Every structure is written in structure tokens, then in C-alpha cells.
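# Okay, here's the prediction I keep looking at, along with the sequence it came from:
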Amino acid sequence: MTDPASYRPQAGEIPTSPGVYRFRDPHGRVIYVGKAKSLRSRLNSYFANPAGLLPKTHAMVHTASSVEWTVVGSELESLQLEYTWIKEFKPRFNVVFRDDKTYPYLALTMGEKFPRVQVMRGDRRKGTRYFGPYTAGAIRETMDTLLRVFPVRSCSPGVLKRAQASGRPCLLGYIDKCAAPCVGRVTPEEHRALAEDFCSFMGGEAKRFIARLAKDMSAAVAELDYERAARLRDDISALRKVFERNAVVLAEDTEADIFALHEDELEAAVQVFHVRGGRVRGQRGWVVEKVEDSSTPDLVEHLLQQVYGDDGDSHGRLPREVLVPVQPSNSADLAEWLGGLRGAKVDIRVPQRGDKAALMSTVRENAEHALKLHKTRRAGDLTVRSQALQELQEALDLPVALLRIECYDVSHVQGTNVVASMVVVEDGLPKKSDYRKFSVTGAAAADDTAAMHDVLTRRFRHYLLDKTAQVESSQLPDPGPAPADADNVVPDTTTPAPRNRFAYPPNLVVVDGGKPQVNAAARALADLGIDDVYVVGLAKRLEEVWLPGSEFPVILPRSSQGLYLLQRIRDEAHRFAITFHRQKRGKAMTVSALDGVPGLGEAKRKALLARFGSVKSIKTASATELMYAKGIGHSLAASIVSHFAAAGSAGDAVPTINVTTGEILET
């Protein structure tokens, strides 16, 4: 690794002007491109204290061997130059948005003599009009339907040349799905007019064409030309089918791209809906590995740069509005740059209310599902799981294979309703039947470390008890051979005892937290005399892995499958703990005057309330009257009467209240 001090520029060499800088490795390859309002301030931040940099930035400055910069006249110029260099050099340490799938577009090659309609993927070409993106099935159906009304050429150049040479059209020409310009059925000008109509229809002028065909159909009926009227009727039906495929979600003059993202500590998923003519015409998605020091506005800025810059000729496809979840960095300069690509003003804004904000929430939900699907696919692959377990074992220097991993998390709100969760992963997959929940009370609920010590102690005390019980059962004396008299033999109809819940110890215990939580967990195992279970902690801030007694954490590479596995386990433990905490908190939201009656459970409380209607009526009822309620016997009725008599004499008549709002629920 390179020492950053070896290539640090001298003091005063770096200008204070805005500009763009590049880090290069020893082979001269550009590994990072960035921009800054002040080059001196920004570059000095890399060299002032390299040890304090975030992991990926630390790796970048130690991989590089030189840095160079270019001064520009304004922040807009720096934005343009940064994008140009990122596209040219594809630096490994920059954020790169990669499509999570390849989307097809419906394209017309308007630059050719006979424009051709086709399905295209990949890089954009000049002189070609694009519509979409679409899903693979929808685009084929749309194209086939529209060729009935707009019979534009769709054959390859080879088929076109053969038709021109032979003087006979291809099959599409015979079935009226091509105007056959190759054999002179229509002139090049007439064929181009068809292509222009095709583009106009796809561009949002569908109602105009449908109205024109309806007028022609009425005229044909008036002339008694029913055959032509029937063809026009079928054409109208075909156009309406395409037109109505996309539901109207916004006003018909809306031209917008709506972006949303969902991110965690390692990755971000982005989704965009393309709205044209008020209809969602297409959808795209990306999943990107995050850079530690990049904020959400930075992500949005790089996203818009790459999406619209990579589209090549954006004129006619970049919309009037770009709706984003947060304003990107350098929003004004970015809007000016996009306006230059479009040839008209582009408005970048965050929708706050109304239909656009509602659609934004739908796009955000799609992004959330996309990230979950991405992580599920990672977790579901056997090879990836095996690689993750092996990487984790090697990184932590463990002598045993990680066949079973347990993860613990503590959840509470300001020290109330403290709970903990235990989730289990075997062979890299969750084993939900072994998940456990813990309620933490008393001194153990004082703080997170005490709660973690208590939970680990309880869990592994059960394990030791189960282990002892198994040893004792295996040492029982042999009952001996069966009696010789077969007629007196009683068949063994007993079922095996169920397996104890904590019979299997894990190879690795993961706790959600840093050094204090790890040391508390290790101390709990040491107090029980358990020395064959290893403990690590995963801290959320920088995804550091802590070992017991260690002064420094283990830093796993951001692309490590082992880190992905730890993160998934930690997130699952957090989800499970939060769910249990909310359930417990919900039950604690109400208290009742009936709660303190000995022997009166929930079912009998409901029976009393169903019989008497309120707690007030129950308080005034006699023991004989109480016995009319289902499940209330003589002794319990007497207990209820004496309880309320004692409460009344002590002035403790407590109604049922909501402890959060103070609202009286039962009187």
C-alpha cells in the first residue's frame, strides 16, 4: 500500500479555486474523480489525517500514488467535467449506478431512408427516437398492435435488400403489417409520414389519432362503405388497447421522471417511473454500493448525472420535471446542465403533497422491495452463502466452521419495556423455529450492557441445564431384556420426549453493538464457564466488527459477503426485537382496576365485563350476582368483593385508563 504522504502536494501548491481532481494508482489508472468548490480545502482533507478517514476513502488514498487537478471557471463547469471523466475513466472508487436489469425500448430509426421500428437495448444512437422503457412482454405486444394501424417497416436491412432485389415484399407486407416501401407500394415520403404518426402517437397524441379514425369511420358508414368502416373500427380498438394499457396517474400534460431510493448502510436501490402524457410509460431500477462519505443528496446528484448523461442524445426524452426524494447537491447547476441537454428548462424539485407526492411514495415502495429482493437473492444463493461463511471464518480467525450463528439485540424506549431477541442462522439461512424473545426486568434493564449480560446468561444457563439433563438421562440403568412370555409383553406406545429448546450451542454469537456489548456478552459466557462459543459485535455506524478485549475493530471489505451476512443477521435480530417491543408496549398501554384481583385472568375479566357492562357495575355487585358470570365460582366471587372493599376503604378505586393519553376506558 502507498503512503499518502509520499505524494501529498506541497503547501500552497493547490489552488483555492473550484475544480475537478483525479487520483491515480501506480499504473497510471484513474481510481477516483471528484469535484470541489475549493480544491485546496477538499484535497487537504484527504492528507491531513489519513488514519481518520472512512474505510473506503482510506483504501482509496492508500491505493493511489498521485493526485492531479484541473481548475475550472464555475461549479457548473466542474459538474460537467466530473461527469465526463467518470464516464471516460470509470473509476473503481466512484459510485456507479448499474441497472438491475436490461430494459428494452421501442425505437424508430428516423435517420434512415425507410425508418424502421424495432425493439432496442443498450447504447442510444443518434437519429433514433426512443419510447419506453417497457417490460419485454409488453413491448412486443404494443409493437405488434401498432403495426396494424401504422404499418411502418420493421424488417432487418438484409430482408429489405432482398425484397428490393426480388420486387416482392416480405410476409409482413402480404399481411398488411408493413406498407412495403421496398417495392414501391408507398413513396419514401408517405412511409416517413407513417413513422412520424407512430412517433406522435407514442409521444402522447393518442386521442387525436383515435378521434380522427372515429371521424373517418363515421364518414365510411355514411358512404355505405361498411368494409372500410369495419377496418377502421378494428384500428380504433387496437389503438385504445395500447392507449389504455397505462393508467392515467397525473394530469395529461405532465411530463416527468419520478425518482425514489431506499438505502441501508451498504447499498441503495433506486427506482424511477417515466410519466409521459400523465401515464406511467416505463420503469427502471438500479442497485448501487454506497461510498461511506456520500450523503443522500450526493447520491441523487450522481444518479441524475449518469442516467441522463449516459442516454446520449437526451433531446426529446428528458422531461420538463425531474422529481426527486431530496434536492441534489448543486441543484441549480445540475438543473442548468440538464436544461442544456434537453434544449429547454428542466425543473428539479421534491414533491410535498398531492398526486405527485402520492406517486413518489409508490416509487419509494418499489425501491424498498427492489433492495429486499436484491438481498434475498444474495442470501438465497448456495455458493454466495458458502463464500460468506468462509470469509467470515477467515476474517475472524476462527478454528471452527460457522454451522450455527445466533444474533442478539436489545430494544426499549428510554429504558421502558426492555426486551431482547435471539435469531438463528444455520448454514447461512435463517431458522425461524429457533428464534426466541426475552423480557428484561429489574436491575438487568438498567442499560444495554446489563440487558445483554442477562439475556446471554439466561440463554446459556438453559443450554447447560439441558446438557446436564441429557447426560443424566443417558446414565439411567438398562431395564434389561424383555420377559420371555410374549403374551405378557406390553407394546411401547410412548412418544420420544421433545428436543430441548436450547440443546444446541452456536459456533458464533453476534451482538448488535460495539465494544461494551461484546465485552458484556463475553463476560456472561465466562461466568458460566463456556469457552467454546465465540463472540463478536457489529457496530452500526461504520459496520465495524468487534472482538472481546480488542482495542481495535476488524474492518471487513465493503464488498465482503461475510459482512453482508453479518448485516442481514443483525437487521433480522433488530426487526424481531422491535416487533416484540411494540407488542409488549401495546399491552402495557392500558391498565384495569380488575388487574389486581388474584385468580382473575383475561378470559374471566372479559366474561365479567360482558355480563355487567362496566367496572363500576362489577364493584357494586354482590358475590351471588358475580357468580352469574361465566367461569366465576364462589371463592373467586368472594375474592373480587373483598378486593374492591379493600380498595374502597383505602381510597384506591382505580378505573381502567390509557397510560399514554390518560383517557378513561372503563368506569
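Sure, I can see it. Numbers count the residues shown, from 1 in each chain.
# For the rest of this, base every contact and every neighbour count on C-alpha atoms.
Will do.
# Enumerate every residue touching the nearest residue to L429 once chain neighbours are set aside.
Nearest non-adjacent residue to L429, counting by C-alpha to C-alpha, 6 or more residues apart in numbering: A379, 7.4 Å away. The contact partners of A379, by C-alpha atoms under 8 Å, 6 or more residues apart in numbering, come to 385, 428-429, 565.
# For stretch 262-270, which outside residues touch it?
By C-alpha under 8 Å, 6+ apart, the list of residues contacting stretch 262-270 reads 259-261, 285-290, 364, 367-368, 370-371, 540, 543, 558.
# show me the contacts for S421.
407-410, 435-438, 573-574, 576-577.
# Restricted to strands, list those.
If you go by DSSP state E, the contacts of S421 have 407-410, 436-438 in strands.
# Any chance of CSV for the residues you listed, columns neighbour count and distance to V554?
Shown next, in CSV, are the ones in strands among the contacts of S421 (neighbours: other C-alpha atoms under 10 Å; distance: C-alpha to C-alpha, whole Å):
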residue, neighbour count, distance to V554
C407, 27, 18
Y408, 28, 19
D409, 28, 20
V410, 28, 23
R436, 16, 28
K437, 17, 29
F438, 19, 29
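# before we go on, here's another structure to hold up against the first:
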Amino acid sequence: MEKETQQEKIERIKRELAAVPAEPGVYLWKDAAGEVIYVGKAKQLRARMRQYVNFQDDRAKIPLLVEAIHSFDYIVVDNEHEALVLEKNLINQYSPFFNADFKDGKSYPFIALTKGDVFPAIKYTRERHRSDTKYFGPFTDARAAREMIDIARRVVPLCAATCADWRQLARALEKDPLAFMKRDVRPCFDAHVGLGPGACCGAITPEEYAVNVRRIERFLAGSHREFIDELTEEMRAAAEELDFERAGRLKSRIGTINSLTDKQHAVCCRDLNADVVGFFREETVAGVHVLVIREGRIVNSNEFVLNRGTDVPDQDLLRNFLMRYYDATTTIPREVIVRTLPEDAEAMGEWLTAKLDSAHGAKVRFTAPQKGEKADLLAMAETNARHALMRYKVRTNYDDKRINNALLQLESALALDAPPMRIECFDISTIHGSYTVASMVVFTGGKPDKNQYRRFKIKTPLSEANDFLSMQEVMRRRYAPERLNDERFGSKPDLIILDGGKPQLTAALAMFEEMGIDDIAICGLAKRDEELFVPWQDTGPVVLPSGSASLYLVKQVRDEAHRFAITFHRELRGKGMTASILDEVAGLGPVRKKALLAHFKSFRNLKEATLDEIKAARVVPEEVAEELVAVLAQYNGQKEAKEARLARAARTDENAGARDAGAAEGSEDGRGAN
């Protein structure tokens, strides 16, 4: 059987999609080996899946995904909410390559309550697969999780899963449900110091113990204020009953909660119960920072690193993270604050509302604030996400690995003899041929080498913008023999990148041929589609893979050249506009111009200064000051006259428009009369 071509495969899949129903559900794209490579959900399966093979989805990863798919499956459900839950479960099951994922793949710490036991215990764990255990987290700081367990047990005495006496009691209860009533043993150490309630020695019944469990659940969920009020009432009741020992213990617990609250940063109103999710993306990775805010205070913060950051659009990356994060945690907020709302924010809100299962009927909502206190919190989370990604990159030497991969990929894609250790990139900046400049930026070993940056004023007379002549001049000046031998310009480059595509490449090659240079690799970068044009390939440009390290490096080099050229162009333009006026003043040379501008701080202040103020500066002679004032007055008069002409023209246009409108209204009235 002949191998199926890419076009034949797409046509086959299109035909098969005709049988897919237009109903809500989840679809699974598979590769030739039958492995699931992407899982998604849709309100209408057929229409959504056709967008892939018709290339109507503009996400960067779609061409690569379509190239890899060979078949598909789908599951029909009743509504979008069910599709969301099923999609989340299938992503967890298959871990598809094209779905965003956690970068490091490690498990995160949780605080767990063993609800399946008669006397549930609290524990620190990294597993979360037991259905009879309630989990709080995830925590990205293991120390913070352990400290929270210690604080919780000081507030509400509870058995620890690490206690040998508790484990012995649990085994006894498996054989005899009333074993706790028959035990005649000494209290464990935790019970002696007030961290445990004494279940091991029969000092508490399962019903009384259950009250403690419910309290600690509320405490771990962040409901501290309500908890303090409850303990305060108990303390007062104990004092009235003259049970001062119990009142003292309750006071100590209240003090523990207050000390914890003092350490937590108060950020906003008392009633804010929200998670603030901040993202920072760079190349194929993204940092995420979640601020957990309960009762207006930051009680916890978690940070994560996500894989395939650039290949996945913001909406997909945010949505995939939220599904993974809230599937793992049982601590559901009333509000999730994000930069952009997920496409299916309503369905996700229903899913989280079901997980919250509030006795008061509270709902979870997504918000994307643009200003105010919540927007400030979002900015804080995004800043911390950037730092989280930076720490990850330092810890894993990510930049060095990425740069090595990028240079090797460029060597292969551009058919170079060796990795391009020195890259020079050129860009032209001009306005209709005026103040035309060029920039040269240098990347050595894949990193900016700013000491080697150079900038050029284009000397070729230009009546209008001409990037080709400008590029030829720069090539001639930079790669002249005397410049190639000049140590100040560094060594000969391994690769030249021209910002502008094929026309700029053709102009540069013509100049190289004239100069007899044929041993430097050169390419032109088209801005629109990030395509590289090379001299040795007539069939079309070289297209670097989307999201690849090589494409990221090329973009970084191009953007730096553009930034450097624009900065120089604006600098020259600003100086030229100022110099053109002051040059008309007789007796005002470069030294006096510089002194005047230094005294008055700016050209605006100078042109608004009076004759007495200029004379008082004692920078120029009186006759030069008088000439300067006359030139500036003429300049200001011309400017005012131009503004007046523009104002009169605008008023004329308004009056003409009013007359036309009146005429039109009159004609309509006339037609109505007829």
C-alpha cells in the first residue's frame, strides 16, 4: 500500500469529519502510532474540528499539529460544563504533547486530612490519588506547607499521620470499631503538649473529634476571622464557668491565629476571597504566580513553570493552567482574577462553583480588572511570575541550553559550515529620506555584545526613502578591507542578517560582488512571516519552526537592531530640528549653542525666554542675544500663523458641513411636503 501524502491525509480527515455530530463534546487528535497528541473541547464538535484541517485556526502550533495528526476520536456530552470536566480528565490521563503542561513535571506538596479514618489525621504529602482523603494546596514551598501544619495543630489539636500511637489506633479500629473505648494507654507526646486531642488514650470521642476536623478544614481554607470569633465566644464561656485553664488554652490559640495574620500581608478589603493568577511568557516557557487571598490577606502564594509557552496562545495557556491547578486543589476562591478572561469563562465558573459547593449558594466568577486595587494585585502577581521564570532559568541553565540549540539549528537551517558564533544584523531607519541612519548590532555566542554595536549616518544623497541604496552604503563601509582589519569592529562575522527580506538581500549581494566578498554567510529576514531569504535557495525562503530556539534568537537579533536604529534616528531628528533654527543666528556657534541649551535645559524653554532672560544668562554677547530673540520671534510667529491657518480651515470645514446638513434637511422636508 502506497504511503498517504499530507494532502491526501487532510482530505481523508475532512471526509471523516462529515460524520461528526454538531453537538458539545471532547475531541482527541491522534498521530500515526495512535498516541493522543491533543485534547480539546467544543460546543459544536464538527465545526471546531474542521477549523484545524481548514487552517482557520491562527494559533502558531496548528500547522505542526495538523502535520502530525493521523486520526481522531470524539466523545459527545450533554453540555459545555460536562465537556470541560471530561477534557480535564483526559488531559490528565494522556498528557498530550500539544497541550500546555508543567515544565518540571514534579509533584507538589499538599496538606491532607485522612477523612476515611474514624479519627482523621493531618499529614504532609505529595500524593493526591486517594478518594477518602481531602487535600489542601498545592504548595510550591514545602517548608510553608509543613509550617502550616504545625500552626493548624496549635490552633486545633489533631492527630498527625506520623504519630506511631495514631497508626496503632487506626489498625485496632479496623478490627474493632469500638477499640478507642477499650484502650488503656498513656497519652502520646503530642497529646501531652497540646498538639493532639488524645484519641490514642480514649480522651475524645469520634463525634467530638469530628468537630475539630471541621474546624481545621475551615482554618486551612482561610476562614480565619470567623474562626477567631468562634474561639473568642468559647473562651468567654469558659471564663464565665471559671474554667480558666481551658480559657487560657483558647486564648493561646487565638494568639497563634493573630500572629499568623500579622505575618500575612493585608492587601485590600476584608471580604476579598480570590486567587490572582499572573503570567509571564518567554519563548517556549512561561512563569505563573498565584496569590491566594482570603479575607483580604495574602495567605499563600504558589509559582509554577509551564512548558510550550510560545506555541500556545494566551487563552489556551491560561485555560490549561487553570484546569490543572483547580483540579489539584480543593481550596476554591469566590473570584479568580486574571489578565484576560478564558473563552469559556462561564463554563469554568460553573465547574469551580460545583467544586466550591458552598452552603450559602456562592458562585465562582472570573474577572479581568483594568484598574484599581485588583489590577494592582494582578500586576504584583505578574511581576512575581517573571521572577519565578528567571529563577527557573538560572537554576536549570535554560538560557545556555537554548542558545546552544539555537546556534546549532541555525547552522543546519542555513547550511553554514559551523554554528554562527558572531552574528551581525543591520537595519535602516528614515523618514522620507531625511535623517537616514543604519544600525549594526552584534550577538556573540548568541548574546548581545553591546561593545561591538555600531551606528552609521547615511551619506548617500536621497530625495526619498531608499533602503536598498542605504543598505549598499552600509555594506561598503562596514566590510571595506580597512574596516575588516580594524580591531574596533571585531572579527569577521559568521552570519549577516539584514532586516527587510529579499530586496535588501539582493542589494547587499550586489555590493558584495562588487567588493569581491564571497566568504560571509548572509540572509534577509522578512518582517511579515519571519522568513529567511538566502542566496543559495531560489525555491523559496527558509522557514524556521514556530516556537524554536533558532526563530526566537533571530527575532531577538532583529528587534535589537530595529531598536538601536530607531533610537539613533530619533536622536538625530531631534538635534536636527533644533539646530536648523539656531544655525540661522549670526555669531551663535556650536559652543554657544551648547551652553545656551545647557542653561535653559531645553529648546522649548529657550524659545519662550525673553531678551532680558537671555542676557542675564551671560552666555552670549548682547548683540547675539538680540539676533537670537529676533530669529526665535520669527520662528514663533510662523508657528502661530500655521496654527491659525489650520484653525481657520477647520472652522471652514465645519461651516460647510453645517450648510450641507441644513440643505439636506431642507430637501428632505420639501420631499415630505410634496
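Now that the structure is in, tell me what you want to look at. For clarity, every value in this text was computed on a predicted model and none was experimentally measured.
# quick one: TM-score?
The TM-score (TM-score structural alignment, normalised by the length of structure 1) is 0.75; 611 aligned residues with a C-alpha RMSD of 4.6 Å.
# picking that back up, which of the contacts of S421 of structure 1 sits closest to G73 of structure 1?
Using C-alpha to C-alpha, H574 is the member of the contacts of S421 of structure 1 that sits closest to G73 of structure 1, with 49.1 Å.
# Would you check how far apart the residue nearest to the closest one when sequence neighbours are not counted and T449 of structure 1 are?
Excluding the flanking residues, the one nearest H574 of structure 1 by C-alpha to C-alpha, 6+ apart is D409, at 5.9 Å. Separation of D409 of structure 1 from T449 of structure 1 (C-alpha to C-alpha, to the nearest Å) stands at 11 Å.
# same question, S473 of structure 1
36 Å.
# Kindly report the same for R29 of structure 1.
For R29 of structure 1 relative to T449 of structure 1 (C-alpha to C-alpha), the value is 48 Å.
# okay, the two: which has more neighbours?
T449 (20 against 16; other C-alpha atoms under 10 Å).
# list the contacts for the residue nearest to H574 of structure 1?
By C-alpha under 8 Å, 6+ apart, the contact set of D409 of structure 1 is 420-422, 452, 511-512, 570, 573-574, 577.
# Return the residue of structure 2 aligned against R92 of structure 1.
Counting by TM-score structural alignment, R92 of structure 1 corresponds to F97 in structure 2.
# Okay, helices next: where are they in the stretch 201-350 of structure 2?
For the stretch 201-350 of structure 2, applying DSSP state H, counting those that start in this stretch gives helices covering 206-220, 224-240, 244-263, 314-328, 345-356.
# I meant the stretch 501-650 of structure 1, not that one.
515-527, 561-587, 602-612, 615-620, 623-626, 634-649.
# If you count neighbours, what's buried in the first one?
By neighbour count with 16 or more other C-alpha atoms under 10 Å, helix 515-527 of structure 1 contains the buried residues 515-525.
# give the contact list for A18 of structure 2.
So A18 of structure 2 contacts R46 (C-alpha under 8 Å, 6+ apart).
# returning to what we had before: and which of the ones in strands among the contacts of S421 of structure 1 is nearest S66 of structure 1?
C407 (43.2 Å).
# Which residue comes closest to the closest one once chain neighbours are left out?
V510 (4.5 Å).
# That neighbour is in contact with L402, isn't it?
No - counting by C-alpha atoms under 8 Å, V510 of structure 1 stays clear of L402, with 11.8 Å between them.
# And the two? Which one has more around it.
Neighbour count, other C-alpha under 10 Å: between V510 of structure 1 and L402, V510 has more, with 27 against 19.
# what's the more buried one in contact with, if anything?
405-408, 535-538, 570.
# Quickly note the distance from it to M422 of structure 1.
For V510 of structure 1 relative to M422 of structure 1 (C-alpha to C-alpha), the value is 10 Å.
# what's the answer for P18 of structure 1, then?
52 Å.
# Looks like R24 of structure 1 contacts V61 (just checking).
No - judged on C-alpha under 8 Å, R24 of structure 1 makes no contact with V61 at a distance of 9.4 Å.
# more crowded one of these two?
V61 (26 against 20).
# Tell me the residue in structure 2 aligned with the more buried one.
Checking TM-score structural alignment: V61 of structure 1 goes with V66.
# contacting residues for I257 of structure 2?
Neighbours of I257 of structure 2 in contact, by C-alpha under 8 Å, 6+ apart: 155, 224, 228.
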